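[1] have a look; sequence and predicted model below, questions after that.
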Amino acid sequence: MVVCGDDGLARRLAAELRDVYRQDVILMLPAEEANGPAAELHDTRSPADGSVRSVREMAAPAPHQEALLRAGVDRAAALALLYEDDETNLRAALAARRLNPGLRLVIRMYNRKLGHHLEELLDQAALITVPGMDRAALDASTTVLSDADTAAPALVATAIADTNKVVQADGLLLRAAERPAPNGGHEPDPGLCTLALLTSTTTDPVGSEGSEAGGTQAPDLLPDDRAVENSSGRGTVVLETVRRTGPGLPPRRLARRGAPLGEVFSARLRWSLAGIVAAVLVLATTTAALTDADPVHAAYLTLLDLFSINDPALDGSPTRQILQLLSGLVGLALLPLLVAGALEALGTFRTTGALRRPPRGLSGHIVLLGLGKIGARVLTRLRELDVPVVCVEQDPEARGIPLARDLGVPVVLGDVTEDGVLDAARIHRADALLALTSSDTTNLEATLAARNLKGDLRVALRLYDDDFATAVHRTLRSTHPRAITRSRSVTHLAAPAFAGAMMGRHILGAVSVERKVLLFAALLVAGHPQLEGRTVAEAFRPGAWRVLALDVADPAARRPDLASTPHTGDQPQLLWDLHPGHILHPDDRVVIAATRRGLAELLGRQPLDPGTTPTSRRPSNAG
C-alpha cells in the first residue's frame, strides 16, 4: 500500500493499515513532515502469526510521476492521495492511473461534484486499459472520500449515543455497544446480534481496560448462541442501530423555511392589537345599544370614526358625538401600532431570510460549535436524523452558514469565549455540546464555559493532539465525574474509512473489540462456496464470519458503495432481520461481520509471507 499526504491523516491511515489490516505501507510525505520526530513510525509484530508489518517513509515535495515510481506505485495494490488541495490529488490520480491501470485509488476530495466526475473518469480509464476487468474490480478501482464526510457519522453518534464505534451501511448508522454482564435474571436486549463476548465478568469491574493492561484472556468474536448462553456472566458487544433517546423536534419544526406568526410579531405587539380590537368591539356594541343603528351599521360607523373618514357628528346627539370622539382616540392609538407592526415584521422577515434565532422554549437540543468543513457535514447528518440543533459560529462567512440558512437552523453569531454567546444558544437546556472548530484551545475553552453553565452537559470536543486530549479528558473527568466528556480527532475517525476503501470498497468499516478487530463488509454471494446455496444459519461460522443483512435492492439498481450516504429520497435497502432458514442465492449481496482471517478466507486470500514487501505483489482484483 502507498499513502501520500501532507497532514496528520496520512500518518493515521498508514498506522491503520499496518495495525488493523496487517499491510506493508510506504508513506510519502513532504520533506519537512518526513524529517520531524513526529513522523517516526515503527514496525510492529503481530502476536498471532509473528509476521512483521512496517511503514516505510520517503520524502517527496509533491506526488509527481517520478516520486510515484520511486514509491512503487506501478507494482502496488492500492494508493491513497490525501493532500488537502483537491487539484494536487486530481493530478496525482491521473498520473497513477497511467502508471498502473489496475491500481486501486482512494482520493481525498472535499468537492463532492468534482469527486464524482473524477471517480467516473478514472473508472472508465481503468475499464479501457484493462479490458478483462470484472464489475467487482471496477466498482472498487476508484473511491473518492472526504475526511469531513467520513468523520461526521462518528461525531453524530458521539453526540447522540455516546459512542464512536460506528459503521455506516446504506445510510444507517450502526454501533457496537458494550453491554455489562447481566445481574440476576434480567436479560438485556441482544440488539441485532451479539458480536463478541468480552473478557470482563461480574467480578472484573475494570473490564476491557484490565485486559489491555496485561491480561491473558482474549474476547471471543462472533460467538454462537450456545457460547452466549454459557458465557458465565461475561460482558457482550452487540450490534444495534444509533437512535436518539432525547426529545425530537418541537411541533414548530426548526428546519422549515419562513417564520410563524408568533415570531413575526412580538407578544407585546399582539397584546396591544388585541386591546385595540376589544375597544372597537366595545364602541360598536355601545353605538348599537344607545342609538337606533343596527349592529352591522354601528360597526361600520365605528370603523369610519376610527380611521377618521366619517363626517363630524355636528348635528348628532351628544351620545353619538361622545362615541365619535372615543373612536377617534382609539384610531390615534392604532396608527403607531400599525407602524410598529410593519417595522417589526420587516425586521423579522429579514432575519428569517438570513439566520434564525434560537426559540425561547427550545430544550433537549445539541449545540454545534463551528460551521467549517467538519461542522457543515455534521449539521447535515444531525438534521437527517431529525435532531434539534443550534449552531454557534464566529465567522459570518463560514462554509456552513449558507447551509444553516437553507435548513432553517438557528445560528448564534459570536465568539464562544465571550459572555452571553452560549447563553444565547440555550446551553443550559441543551443535551450535548459538539465543539468542532479547528482550534483545540477554542474547543476546550467552550467546553469549560459550558460546564460552568450546566455541570452535567454531555460534551464531545475535537482535539488533534493525543497527549493533550488525554490530559483534557482526565482533568474534565475528575472535575465533573458525573458528566460525559469525549474527545475526538477527525483524522482518527476518518482513517478507518480510508483504510477500508484501500482494502476494497466492499469494506464498510472496522470496530475494535479490546485487542481484536471486527471487519464489516458487503459481498456478492456468487463465487463464495461458504455462502452460496447455504442458509443464513449454515453460512455462519463462529469466530470467523456471520451474515448480518441482505441487500434487497434490484441488482441493476444497487449502489456500488454501501458505506456511502443514500441520495435524497432513497430508502435503505438492507434487510437486517434475516430468517435463519433463508437460502443465499448467487445474485444476493450480503453484509457480513468477519475477523481478519475469516474475511481473508472468504476472499480467497492467503496470509502474506513475513518477508514479502509491498512492491513484490501484484494488485488484486478480489475487492
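    Received it, and whenever you're ready, just let me know what you need. Numbers count the residues shown, from 1 in each chain.

[2] C-alpha only now, for contacts and for neighbours.
    Noted.

[3] where exactly do the helices run in the stretch 101-250 of the chain?
    Per DSSP state H, counting those that start in this stretch, the stretch 101-250 of the chain carries helices over the ranges 112-129, 135-139, 147-161, 208-212, 225-229.

[4] which parts of the second one are buried?
    Neighbour-count burial for helix 135-139, counted by 16 or more other CA atoms under 10 Å, picks out 136-139.

[5] one step back: which of the helices of the stretch 101-250 of the chain sits closest to Ala77?
    The minimum distance between Ala77 and the helices of the stretch 101-250 of the chain falls on helix 135-139, with 12.1 Å, by CA to CA.

[6] below is structure B, check it against A:
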Amino acid sequence: MVIARRQQRPQFIVCGDGPLAFRVSFALSTRYQGDVTVILPYAGSKHGAQMAALDHVRIVEAVRPDDDAFRRARLADADAVALLDQDDAGNIETALLVNELKPGVRLVVRFFDDELGAGIADHLPNCDVLSASKIAAPPLVALALGEARHLEVPGIDLVVGKPDQLPGTALFTLAGVRGTDAAMLPGDDAGLEPRIAIGLASPDPEPARRTRRPNGRVWYFVRQNLNRYIWYALAVLILVIVAGTTLVALTEPTHWTTALYRVVLDTLAGADPDEEAALVTRAVQVIVTVISVAVIPLLTAALVDAVVRARIAAAVSGPGSPMSGHVVVVGMGDVGTRVLATLLERGIPAVAVNLRDDGSRGIPFAREHGVPVVIGDGRRTDVLKAAQIGTARAVMAMTSDDVANIGISIAADSVERDPEHGRLRRVLRLFDEDFARRVRGLIPRSAPRSASALASPAFAASVMGPDVLDTVPFKDRVLLVAEVPMRAHCELEHRPAQEVDVPGEARLLAVRRPEKGFVSDVYRPAATNPLQHNHHLIVIATRSGLERLRARTAAPTP
C-alpha cells in the first residue's frame, strides 16, 4: 500500500534583526505557509522576541551568520535565504558564503547601494537584490502629494490608488468592500465599492519653471541676515547726508546735486580742510566726518558679520530664497534619502532637515543635488520655519524614531500657514501599523505609514520566486505584480487572453513578446487574442492565484 506523503512546508532562512526581518518572517510563515529560521545576534532583542513568538518560526543565535550558524539553521534543506541586515558589506560577505555552502539556492539580499547591488546580483545565480527604502519611497511620496502610485512594470506605465486619484478612467478594481468585507480582484459585476483601482498613467508634464523676481533672492538675504542695528546705522548715515546736503545747498550758491556730492564724499572718504568755505559748510563737514568715523566701522563690521553668517547658514539653515509648493523631508537616513531622490526624479522642489550634520548619507546627497539643508531638531518650530514649511505642500517625518516623527507632525501643525497654499499634508514614518492607526485618530489629517510594512511584501514575494515585479498591499492582504513566462505546450497556449483573468485570483495587465533573445515590446492584448508559448504574461494576482497561473503556464510533465 502506498501512503501519500503530506506536502511539506517550504523552508526559509532569514538573517537580520529589525522591523523588516520581523515582517518578512511573519509573511513567510503565515501568508506563504513556510517554516522560517531566523539568524540574529540576540534572541532577546525587541524584534527577536517578536519573531520567536510567531508560529513556525525558530531562532538561531549567532554573532554573525557563519558556517556554524547556517549548519544549525539547516541551510541544506532551505528553499531560499533572505539577508535583511542594514549592512551592505556584511550582506555581500554572507551572500558569498551562502552561495559557497549551497550553490544556486534562492537568495534575496537587502542593499542600499543600487550599483553595487546590481553588480552582486549579476555574479550570483538565482539572486535578487532589493532596497527596502527604495521600495517604500514611491508610496510615501505618493501619499505626500496625494497622487496615485506608479507600479514598477518595465515597458508600461501603470498607477494604482483610489479611483479619484487616477489620471483617467480605471482599467479595473483591485480591491473593493461591501460593508466590513473586503474582496481582492473582484469581477466587474461584483457590485463592490472600489477602494483601490489600477489605470494608465498620464504622460508627466514638463516641470513648471518657478518664476522669481530678479531681486527676490537679494531681498530675502537682506531680510534674513541684516539685524536692526545695521538698519539703525544706515538710517543715521542717510539722515546725516540728507541734513548736510540741505544745509550746504541753502548756505552756498550751489546746486543741490553738487552739495550732495560733497557731503557724500565727506561722509565716506573723510574731509579735506577748506578754510574759504562758509562757516555752516565747515560745521557740516566736521559733524559729518565725526559721525561717519563712529558709524561706518560699526556698519562695516555688521555687514561682514551678516555675510559670514549667511555663508555658514547656506550649508545648514535652509533655502537662500523664498520657496513654495515644496516638500520638507525630515530625517536623512536610508528612507529619507530615497524619498528625497524620488522627489527630485519627479522634479518636485524639496528641503532636507536633519538633527545633526553627522555624516548621514542623505546630507551629502542633498548638497550634491542643490537641495537646501536645515540642521536642527525637526520638532522645533523655528527649525521648520527655516525650512519654510508655511508655504510647503507637505512635510514627511522620516526619522527612525516614532516619537520624534509624531512630534514633528505636531510641531508642523503649530506653524502659521499661508492660506494661499492650502492644507499641509503630513506623512509620518512609524513601525507598528496598529500604532499608526491610533496616531491617525490622534492627529487628524496625517498619514502614518510603516516603511518596513510597505517594503516587506516585495521582499517576501521575491523569496518565493524571481518573477515578482511589484506588490500592492491592502489592509492585511497583498497583490503581486508578476511576469510569468509561458512554456511550450502549456495549458494556456493558443488560448484567448481573457482566460488568464480569474475573479478573485488574477487579472492580465499586459503581454511581453521576447524575440531573438531581446524584449521587443509590451502591449495590452484584446480579450480574444491568442497567447503563444514565447509570451510573458504580466499579471496582478493573489498569492494563490499566481501559483495557479504558474501551473497553467508551465510545461506539461512527461
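    Looks like it came in fine. Keep in mind that what you see is a predicted model, and the values were worked out from it rather than measured.

[7] and the TM-score between these chains?
    The TM-score (TM-score structural alignment, normalised by the length of the second structure) is 0.72; 521 aligned residues with a CA RMSD of 5.4 Å.

[8] including distance to Thr158 of the first structure, could the buried residues of helix 135-139 of the first structure go into a markdown table?
    Below are these laid out as a markdown table (distance: CA to CA, whole Å):
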| residue | distance to Thr158 of the first structure |
| --- | --- |
| Ala136 | 33 |
| Ala137 | 34 |
| Leu138 | 34 |
| Asp139 | 31 |
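
[9] quick check, nearest of those residues to Arg244 of the first structure?
    Set against Arg244 of the first structure, the nearest of the buried residues of helix 135-139 of the first structure by CA to CA is Asp139 (33.5 Å).

[10] so that closest one sits against Ala501, correct?
    No: with contact defined as CA atoms under 8 Å, Asp139 of the first structure does not reach Ala501; the gap is 10.9 Å.

[11] so Ala460 of the first structure: helix, strand or coil?
    Look at Ala460 of the first structure: counting by DSSP: H, G, I helix; E, B strand; the rest coil, its state is strand.

[12] residues in contact with the equivalent of it over in the second structure?
    Under the alignment defined by TM-score structural alignment, Ala460 of the first structure is paired with Val427 of the second structure. Shown in contact with Val427 of the second structure (CA atoms under 8 Å, 6 or more residues apart in numbering): 140, 143-144, 394-397, 446-449.

[13] the residues you listed in helices, which ones?
    Among the contacts of Val427 of the second structure, the ones falling in helices (DSSP state H) are 140, 143-144.

[14] in the second structure, what stretch matches stretch 90-110 of the first structure?
    So stretch 90-110 of the first structure sits over residues 92-112 in the second structure, by TM-score structural alignment.

[15] quick revisit: neighbour-wise, which of the ones in helices among the contacts of Val427 of the second structure leads?
    Top of these by neighbour number is Leu140, holding 26 neighbours under the definition other CA atoms under 10 Å.

[16] alignment lookup: that residue to the first structure.
    So Leu140 of the second structure corresponds to Leu155, using TM-score structural alignment.

[17] and what of Arg445 of the second structure?
    So, by TM-score structural alignment, Arg445 of the second structure is matched to Ile484.

[18] okay but that match is in contact with Gly455, surely?
    No: Ile484 of the first structure is beyond contact range of Gly455, at 10.0 Å (criterion: CA under 8 Å).

[19] corresponding residue for Ala80 of the first structure in the second structure?
    Taking TM-score structural alignment, the alignment pairs Ala80 of the first structure with Ala82 from the second structure.

[20] now do the contacts for that match.
    Residues near Ala82 of the second structure by CA under 8 Å, 6+ apart: 12-15, 107-110, 463.

[21] any chance of a markdown table for these, columns distance to Val500 of the second structure and neighbour count?
    Formatted as a markdown table, those follow (distance: CA to CA, whole Å; neighbours: other CA atoms under 10 Å):
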| residue | distance to Val500 of the second structure | neighbour count |
| --- | --- | --- |
| Phe12 | 30 | 26 |
| Ile13 | 33 | 28 |
| Val14 | 33 | 26 |
| Cys15 | 37 | 24 |
| Leu107 | 29 | 25 |
| Val108 | 28 | 27 |
| Val109 | 32 | 26 |
| Arg110 | 33 | 23 |
| Val463 | 24 | 26 |
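
[22] just those residues: which are in strands?
    Of the contacts of Ala82 of the second structure, the ones assigned to strands by DSSP state E are 12-15, 107-110.

[23] would you turn the residues you listed into TSV with distance to Val383 of the second structure?
    Below are those laid out as TSV (distance: CA to CA, whole Å):
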residue	distance to Val383 of the second structure
Phe12	46
Ile13	44
Val14	40
Cys15	39
Leu107	43
Val108	40
Val109	37
Arg110	33
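
[24] C-terminal to the helix or strand where Val339 of the second structure lies, what's the next element?
    According to DSSP states H and E, Val339 of the second structure maps onto helix 334-345. Downstream of helix 334-345 of the second structure, the next assigned helix or strand under DSSP H and E is strand 350-354.

[25] so what does that next one touch, helix or strand wise?
    Counting contacts by 3 or more CA pairs under 8 Å, 6 or more residues apart in numbering; DSSP states H and E, strand 350-354 of the second structure packs against strand 327-330, helix 334-345, helix 362-368, strand 373-375.
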